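Participant: Next comes the sequence, and after it the predicted model I'd like to discuss.
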Amino acid sequence: MPQYLALTYTADVDWWAPEQAAELAEYRRFAVDHAGSLRASAVLHPTATATVVRVEGARGGRVVTTDGPYAETKEALTGYYLIEAADLDEAVAVAAEIPAAWGGAVEVRPVIVAK
């Protein structure tokens, strides 16, 4: 069955902070309700913990790292779900239930399976 990666874009917050408890409960409810189609998921630490890696020139070039997010935005990549669904329409229906879709955005992409 095809798989789709649902990338969540929301406010860049500490999901473990007490003020996020109610919203985090919605994500937990989503995970329980869709356990049959979810193959993996994770919450990401805030973008301030990110490290951007670039290689100058080509492979083997000088490795350059930058602290923090790649770009400043209102919404940040904050997590993902790997959804198994019959087709894109079914994956979109599941993604519409992710709380990030209600106040942020969810990007759904088909996963290429190596042969």
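Facilitator: Yes, it's here. Because the structure is a prediction, the values reported are computed rather than measured.

Participant: From here on, just use CA atoms for contacts and neighbour counts.
Facilitator: OK.

Participant: list the contacts for Ala91?
Facilitator: Tyr4, Ile83, Glu84, Ala85, Val108 (CA atoms under 8 Å, 6 or more residues apart in numbering).

Participant: then this one, side by side with the first:
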Amino acid sequence: MKYMLLIYSNPESWAGLSHDQRMGLGRGHGALNDSLIASGHHVASAGLADPINTKTVRIRDGVVATTDGPYIESKEHLAGFYVVECANMDEAVAICAQIPDAAYNFCEVRPLGEIPALSD
């Protein structure tokens, strides 16, 4: 089964990190990514750009409206993700616990849903 491991951050915790801690996070992600590829768990991974570059899109009465920034008003923002193939939730949680950011903020494990085949 595939799981999405969501990585959350916030500007205050990021600002509180030293240069060495930030570099350590980057090295930690590189090592985790390499390990997931080697073990066959890796499906996809990426960091996300700063939330200031986000657009929220809504369609109301056929009209597309966009606003700057993420929809939710919160200190935390989605900073990146991994998609992994695991035998079960316990295995996905064990991998998620290896994400360096979990030591500073939090990460979330979500099973990916199957899209049912559409038929007439």
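Facilitator: That came through, no problem. All figures in this text were calculated on a predicted structure; none of them were measured in a lab.

Participant: After superposition, what is the TM-score?
Facilitator: Here the TM-score for the pair of chains, by TM-score structural alignment, normalised by the length of the first structure, is 0.83; 107 aligned residues with a CA RMSD of 1.8 Å.

Participant: Just name the closest of the contacts of Ala91 of the first structure to Ala93 of the first structure, please.
Facilitator: Nearest to Ala93 of the first structure out of these is Ala85 (CA to CA; 9.7 Å).

Participant: didn't the closest one look like it was pressed against Leu5?
Facilitator: No: Ala85 of the first structure is beyond contact range of Leu5, at 10.6 Å (criterion: CA atoms under 8 Å).

Participant: Which residue of the two possesses the greater neighbour count?
Facilitator: Leu5 (22 against 19; other CA atoms under 10 Å).

Participant: Mind telling me what element that one is part of?
Facilitator: Here Leu5 of the first structure, judged by DSSP states H and E, is contained in strand 3-10.

Participant: Out of the contacts of Ala91 of the first structure, who's the most crowded?
Facilitator: Neighbour counts for these (other CA under 10 Å) peak at Ile83, which has 28 neighbours.

Participant: show me what contacts the closest residue in space to it that isn't next to it in sequence?
Facilitator: Distance criterion CA to CA, 6 or more residues apart in numbering; nearest residue to Ile83 of the first structure, sequence neighbours excluded, is Leu38 at 4.7 Å. Listed by CA under 8 Å, 6+ apart, the contact set of Leu38 of the first structure reads Ala31, Tyr81, Leu82, Ile83, Glu84.

Participant: Apply 10 Å and report the result again.
Facilitator: Counting by CA atoms under 10 Å, 6 or more residues apart in numbering, Leu38 of the first structure touches Gln3, Tyr4, Leu5, Ala31, Val32, Tyr81, Leu82, Ile83, Glu84, Ala85, Val94.

Participant: among the residues you listed, which are in strands?
Facilitator: If you go by DSSP state E, the contacts of Leu38 of the first structure have Gln3, Tyr4, Leu5, Tyr81, Leu82, Ile83, Glu84 in strands.

Participant: May I see the buried residues of the longest helix anywhere in the second structure?
Facilitator: With DSSP state H applied, the helix covering the greatest number of residues in the second structure is identified as helix 19-39. By neighbour count with 16 or more other CA atoms under 10 Å, helix 19-39 of the second structure contains the buried residues Leu25, Gly28, His29, Leu32, Asn33, Leu36.
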